[in-house]
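S.K.: Just a sequence and a predicted model for now, questions to come.
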Amino acid sequence: MLYDVVRSVSARVGRGLYRPRIEGLANIPASGPVILAANHLSFCDSVVIPLAVPRRVHFLAKAEYFTGPGVKGRLSRSAFTALGAVPVDRGSGGGAMEALDIGLRRLKDGGVFSIYPEGTRSPDGRLYRGRTGVAHLALTSQAPVVPVGITGTEHIQPIGARLPRIAPITVRFGDPLDFSIGYGHLKTGRARRVATDEVMAAIGRLTGQEEAGVYNDRAAGY
């Protein structure tokens, strides 16, 4: 109930201020488990995706967003919880596996789980190499992966900016990728790498970003 209220109000405000261009919503299944794999340019990507998708979206967020003190901390905790965020301690040794386990549980329940294969925000607008956690989720759950290409959010809240700005946003949802068959002949690690590279290539076609060709060293393991 709270999610529906927050999403409805926030979506109206967001559409009024930013007039986002949203393409390919029909590619998201109306029911059943689905993984949304998106590029990551800004903090506000985690707000844009849940507001654009008609289904409830679960995504990972740093535990710090849920543990801040005072009024600001309570507002942050309430907002992220209402938007479907799941706290994870990215600084712990088991943080990556914990994140993947959370995702698998949400998918097993038939939900929508969003993940950034790059691991964290791009520091320069390029598309970095994907970590194989997205493939682990897809190959284990058999859920389809819908690639998501976001452009424009890097201008709304650049890294280091304290307040959001007004800028045009485009969110494109690509054709679902099915990894449930055709990968059994590959060894597990190789299958994850091949599937992840396919996901990243699909994201790149949606965004037109230059490929960095390397991992984002600032990223967590998932």
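M.R.: Happy to help now that I have it.
S.K.: Every contact and neighbour count from this point should use C-alpha atoms.
M.R.: Fine.
S.K.: Q142 and L177 touch, don't they?
M.R.: No. Contact status for Q142 versus L177: not in contact, 10.5 Å apart, counting by C-alpha atoms under 8 Å.
S.K.: going on from the helix or strand harbouring V134, what's the next piece of helix or strand?
M.R.: Element membership for V134, per DSSP states H and E: helix 133-141. Downstream of helix 133-141, the next assigned helix or strand under DSSP H and E is strand 145-151.
S.K.: What is that following strand packed up against?
M.R.: strand 34-38, strand 170-173, helix 188-207 (3 or more C-alpha pairs under 8 Å, 6 or more residues apart in numbering; DSSP states H and E).
S.K.: Got another one to weigh against that:
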Amino acid sequence: MFYWLLKYVVLGPLLKLLFRPDVRGLSHLPRNGPVILACNHLSFSDSIFTPLMVDRRVTFVAKAEYFTGKGIKGWLMRQFFAGTGTIPVDRSGGKAAQAALETLLRVLREGGVAGIYPEGTRSPDGRLYRGKTGVARLALESGAVVVPVALLNTDEIQPTGTLIPKIRRVRMQFGQPLDFSRYAQSKGDRFVERAITDEIMYELMTLSGREYVDVYAASLKTSIEAPKRDQSRTAPVGVEGSEKG
């Protein structure tokens, strides 16, 4: 009930009024049966706009920390994520990715719609990065079709690190459903999973018009952050050395 009120009575109409969404290809989304929405990931707001623009309930997973905040802000975040169909998953430890996939697989086996970001993290610079094969495993295990969804300008509306989004028309493009049932007998084959994932990423590249980079976004983020961490560790030593002469 709360989900229905938030999406169709409170938040949905307000966001549509403010951001005047330009959503194309929405008719490609099947009206029933299990569906995976495979989205590029540009902004925190991707998980807000995507579910609100689809008539069916869309389930994303989010880190459990979003549901454990204190005070009024923490309560509001819990209510928002619960109301938009987001499920908390503990992302600490080595089994985090598997827990997220199992949660989405349960949604799909019940005939629902699961949202996933194949890149695994937000793009650090707006480009499209190599997809992780979890989306392929979901498709093969559930038999769901995959609908690629290109978020076209959410990085302009809410750049990484900003809290308040800019009021601009949000643009999204839904692609044709991708049916991978021809690979049903190849579950667990990592070469097939990579081929499926690459096909999905190619569709996202075509729909979004973003440059594709064949490396994982998380690896790039690590390489960017590592020098900063090293500098923070070595700076005090350098200062001490200069003071001692």
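M.R.: Sure thing, it's come through. The model shown is predicted, which means the values in this text are computed figures rather than measured ones.
S.K.: got a list of what the residue lying closest to L177 of structure 1 once chain neighbours are set aside touches?
M.R.: In space, not counting the residues next to it along the chain, L177 of structure 1 is nearest to V145; the distance is 5.0 Å by C-alpha to C-alpha, 6 or more residues apart in numbering. Residues in contact with V145 of structure 1 (C-alpha atoms under 8 Å, 6 or more residues apart in numbering) are V34, I35, L36, A37, A138, P176, L177, D178, V199.
S.K.: let's see it at 7 Å
M.R.: Contacts for V145 of structure 1 (C-alpha atoms under 7 Å, 6 or more residues apart in numbering) come out as V34, I35, L36, A37, A138, P176, L177, D178.
S.K.: cool, E203 of structure 2 as well?
M.R.: P148 are the contacts of E203 of structure 2 under C-alpha under 7 Å, 6+ apart.
S.K.: mind checking how far it is from G93 of structure 2?
M.R.: 32 Å (C-alpha to C-alpha, to the nearest Å).
S.K.: Ok, V213 of structure 2 next?
M.R.: From V213 of structure 2 to G93 of structure 2 the distance is 27 Å (C-alpha to C-alpha).
S.K.: quick one: which of those two has more around it?
M.R.: Counted by other C-alpha atoms under 10 Å, V213 of structure 2 and G93 do not tie: V213 has more neighbours, with 12 against 7.
S.K.: what do we get in structure 1 for that one?
M.R.: In structure 1, V213 of structure 2 lines up with A212, judged by TM-score structural alignment.
S.K.: Its match against D124, yeah?
M.R.: No. A212 of structure 1 is beyond contact range of D124, at 9.4 Å (criterion: C-alpha atoms under 7 Å).
S.K.: Sketch out the helices for structure 2, chain order is fine.
M.R.: Secondary structure of structure 2 (DSSP state H): helices located at 2-5, 11-19, 46-52, 71-83, 96-109, 134-142, 154-157, 190-208, 217-244.
S.K.: now, of those, which is deepest in the fold?
M.R.: Sort those by mean neighbour count, taking mean count of other C-alpha atoms under 10 Å, and helix 134-142 sits at the top with a mean of 23.
S.K.: what's in contact with it?
M.R.: L105, L108, R109, P118, V145, A184, K187, E193, I196, T197.
S.K.: Against D217 of structure 1, how distant is the residue nearest to V146 of structure 1 when sequence neighbours are not counted?
M.R.: Closest residue in space to V146 of structure 1, ignoring its immediate chain neighbours: P176 at 4.4 Å, by C-alpha to C-alpha, 6+ apart. P176 of structure 1 is 28 Å from D217 of structure 1, where distance means C-alpha to C-alpha.
S.K.: Distance-wise, check the counterpart of A202 of structure 1 in structure 2 relative to A150 of structure 2.
M.R.: In structure 2, the residue matched to A202 of structure 1 (TM-score structural alignment) is E203. The spacing between E203 of structure 2 and A150 of structure 2, counted by C-alpha to C-alpha, is 9 Å.
S.K.: can you check L42 of structure 2 too?
M.R.: Counting by C-alpha to C-alpha - L42 of structure 2 and A150 of structure 2 are separated by 10 Å.
S.K.: same thing with S219 of structure 2?
M.R.: 22 Å.
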